[in-house]
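>>> Got a predicted structure here, sequence first:
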Amino acid sequence: MADKVLDRGPWTGCAVLFLQSLCPDVNLLTLYKDQQGKRVIFKVIKLTLVDSAGGLGGCEMLKFHDADPFLGVEVKFVDLGACQQFLESYSSGAVGQSISQHASRILAPAQEFTVKTQLKAGTHVLDRCLDKLELCLQQIHLSQPERLRDEEIDQLEEELQREVLGPPVQRIPSNCFRFQNKVFEDRMLTAADVQNFANGVGRQWKHVGRTLGRECRALKDTAIDNLAYEYAREGLYEQAYQLLSRFVQAEGRAAKLSRLVKALEDCKLTSLAESILDIQPQD
């Protein structure tokens, strides 16, 4: 089943990791409501994801949830291999051990810290079927993230980077975005952007469409398949042109350049992103 899902293009999914401290002196929900405590929890979970998913390239935290007596951490996976590695680590108990080790060092250095965990994808409790890896992967894939990353997570990420690296050299304005260590003004997509995209994306237009479709209801799989059928005779240019035009029509002012560039990056089409941004090749 996992192979069939992977064949359809970029793989994404979502799961929520629920945590409850078994240490009498540490209540994660109480700690989460304190700004300093929230930063510590974020650091512990991030270190755990690095340990259990082979780094952060294949996953990211989206949001914290108050699920008394649990603290929930919503995790988005953008790589099948990273998700599989995380599930294997979770099944073996390595995720719980990693949380306990990092938390003992950061939260409760004077005592052993233990934690109770639960993993869910939508309404499915994955702890009940951890011996069925493909089923767990399918449930995570079906539980697509319904939101962008919470601004609170962005702030915590920035604070952690400042702690590790020092103050950033350049703070990006809210109306800009960063690509290849350069800052670009974020704006609505133009007709020229649509044409450049259609000219350069080729057969990868469906993959880009599904990536944009993670956060755009108008570009779900059925809509993309319908576009492929409806404009089959006109060829790849028209199919890609209609795809991005539909994205612009559906999203309105939210159809921003940064979203298209991020989708192209996710699909490993950086050269096309450079072309749309008019980045000249280095000699």
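That came in fine, so what should we check first?

>>> contacts, neighbours, all on C-alpha from now
Will do.

>>> Name the SS class of V26, please.
coil (DSSP: H, G, I helix; E, B strand; the rest coil).

>>> got a list of what it touches?
The contact partners of V26, by CA atoms under 8 Å, 6 or more residues apart in numbering, come to A108.

>>> quick one: it from A110, how far?
12 Å (CA to CA, to the nearest Å).

>>> And the contacts of stretch 5-15?
By CA under 8 Å, 6+ apart, the residues outside stretch 5-15 that reach it are 74-80, 119-122, 140-145, 206-207, 210-211, 267.

>>> Kindly recompute the last result at 6 Å.
Contact with stretch 5-15 is made by 74-79, 120-121, 140-141, 143-145, 207, as judged by CA atoms under 6 Å, 6 or more residues apart in numbering.

>>> end-to-end on that stretch?
From its first residue to its last, stretch 5-15 covers 17 Å (CA to CA).

>>> before we go on, here's another structure to hold up against the first:
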Amino acid sequence: MADRTLERGTWTGCAVLFLQSMSPTVNLLSLYKDQHGKFIVFKVIKLTLTDSAGGLGGYEILKLHDADPMLGVEVKFVDVDACQRFLKSYASGAVRQSLSQHASRLLTVPSEFKVETQLKASTHTLDLSLDDLELCLQHIHFAQPERLRDDEINSLEQQLQKQALNHEPQPVTLPLQDNPVPSNCFKFQRGVFEDRILTAADVQSFSNGVGRQWKHVGRVLAKSCRALKGPAIDNLAYEYEREGLYEQAYQMLSRFVQAEGRAATLSRLVRALEDCKLNSLAENILDVQP
């Protein structure tokens, strides 16, 4: 297995993620079969996979199919690191949380929207082996994709890219210059955004984009977070050196969230990014075009 994971240029694998809404008012399979709902459901899935795999690269959706009562998402992985990040996110529950977050926002459903998931590679149900991620990775690697990307998925991908090109930022409000910012909001550039607790998707977006600057952001956050003071950041860098920058950044911000609880807000992260001249990363996390 170790030899195969080192062959990063040729590594591929396939898994199927099964989704089922637990809300009585939302049926993901029925929504996907609806012409209007199809694109929105696809966008929810695409954003979730991008969060969990650490970016747009490393995977592609091959097909969405009817697995009544579940919606099946066939995913081809072309990068072992992206697959490992996805598995870690899935095992921690972050994939389910990200699905819930994006579905609540895009499908206009209650914030407590929940979804049940199952992950399979060929005949192997990976949910039963999540304590052994190397074994899950091996099952995915041996379950090679049997088809090219579906034409319908090609069409949805093109539609998503077109929407991204035409997207205009829509913050919560754009108050007059003399108006005070509401207490539950914060100002960033020319917009005012609703504040909230950091989510798993925020942590993953940050970790994917911050690169070597994660230490600088951590030291800014440490000014108001005891868990990051002293040698904590250097210790994280040493402890997760082998896993790379993504994991170091992920562990730092996760520690901030765990320590601060409900006080680990989006506004605190955005202000830290501004202090470190990382406005483009803040724009990405806020889903704002520069």
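Sure thing, it's come through. Just so it is clear, the structure is predicted and the values come from calculations on it, not from any experiment.

>>> TM-score of the superposition?
The TM-score (TM-score structural alignment, normalised by the length of structure 1) is 0.57; 166 aligned residues with a CA RMSD of 1.4 Å.

>>> start and end residues in structure 1 for the helix or strand hosting Q248 of structure 2, please.
Using DSSP states H and E, the element containing Q248 of structure 2 is helix 245-260. Per TM-score structural alignment, helix 245-260 of structure 2 has no counterpart in structure 1.

>>> What's the first helix or strand after that helix?
Next along the chain after helix 245-260 of structure 2, with elements defined by DSSP H and E, is helix 266-275.

>>> angle of that next one against helix 245-260?
Relative orientation of helix 266-275 of structure 2 with respect to helix 245-260: 130 degrees, computed using axes from the mean of the first three to the mean of the last three CA atoms, to 10 degrees.

>>> Show me the helices in the stretch 1-150 of structure 2, by range?
Using DSSP state H, counting those that start in this stretch, the helices found in the stretch 1-150 of structure 2 span residues 2-6, 28-33, 35-53, 80-92, 94-106, 133-142.

>>> ignore the last one, the stretch 151-283 of structure 1
Remark: helices assigned in the stretch 151-283 of structure 1 by DSSP H, counting those that start in this stretch are 151-165, 191-200, 205-212, 221-230, 236-251, 257-266, 270-276.

>>> and among the ones you listed, the most buried is which?
By mean neighbour count, with neighbours taken as mean count of other CA atoms under 10 Å, helix 205-212 ranks first of the helices of the stretch 151-283 of structure 1 at a mean of 24.

>>> contact partners of it?
With CA under 6 Å, 6+ apart, helix 205-212 of structure 1 has contacts from 9, 240, 263.

>>> Read off where it ends up in structure 2.
So helix 205-212 of structure 1 sits over no part of structure 2, by TM-score structural alignment.

>>> Look up the closest residue to the residue most central in space within structure 1, ignoring the ones flanking it.
By CA atoms, centre = their mean, structure 1 has its centre lying nearest to K76, at 4.4 Å. Excluding the flanking residues, the one nearest K76 of structure 1 by CA to CA, 6 or more residues apart in numbering is C14, at 4.5 Å.

>>> how near is the one you found to E74 of structure 1?
C14 of structure 1 sits 7 Å away from E74 of structure 1, going by CA to CA.

>>> Show me which of those two is the more surrounded one.
Legend: neighbour count by other CA atoms under 10 Å for C14 of structure 1 and E74, higher for C14 (26 against 21).

>>> ok, that one to D3 of structure 1 distance?
Per CA to CA, C14 of structure 1 is found 18 Å from D3 of structure 1.

>>> next one: G72 of structure 1
29 Å.

>>> With L47 of structure 1 instead?
From L47 of structure 1 over to D3 of structure 1 the distance is 29 Å, taken as CA to CA.

>>> So for the two, which sits in the more crowded spot?
Neighbour totals were compared for L47 of structure 1 and D3, and L47 leads with 17 against 9 (other CA under 10 Å).

>>> compared with structure 1, how much does stretch 40-51 of structure 2 deviate?
With mean CA distance after the TM-score superposition for structure 1, stretch 40-51 of structure 2 departs from structure 1 by a mean of 0.7 Å once superposed.

>>> Can you tell me which of the contacts of stretch 5-15 of structure 1 is closest to S98 of structure 1?
Lowest distance from S98 of structure 1 to those (CA to CA) belongs to V75, with 16.4 Å.

>>> What residues does that closest one make contact with?
Contacts of V75 of structure 1 by CA under 6 Å, 6+ apart are 14-16, 60-62.

>>> Including distance to E151 of structure 1, could the residues you listed go into a markdown table?
What follows is the contacts of V75 of structure 1, written out as a markdown table (distance: CA to CA, whole Å):
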| residue | distance to E151 of structure 1 |
| --- | --- |
| C14 | 18 |
| A15 | 19 |
| V16 | 18 |
| E60 | 13 |
| M61 | 11 |
| L62 | 9 |
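
>>> Weed out the non-buried ones from those residues.
Neighbour counting with 16 or more other CA atoms under 10 Å marks 14-16, 60-62 as buried within those.

>>> So which bits of stretch 117-131 of structure 2 are buried?
For stretch 117-131 of structure 2, by 16+ other CA under 10 Å, it's 117-122, 125-126, 130.
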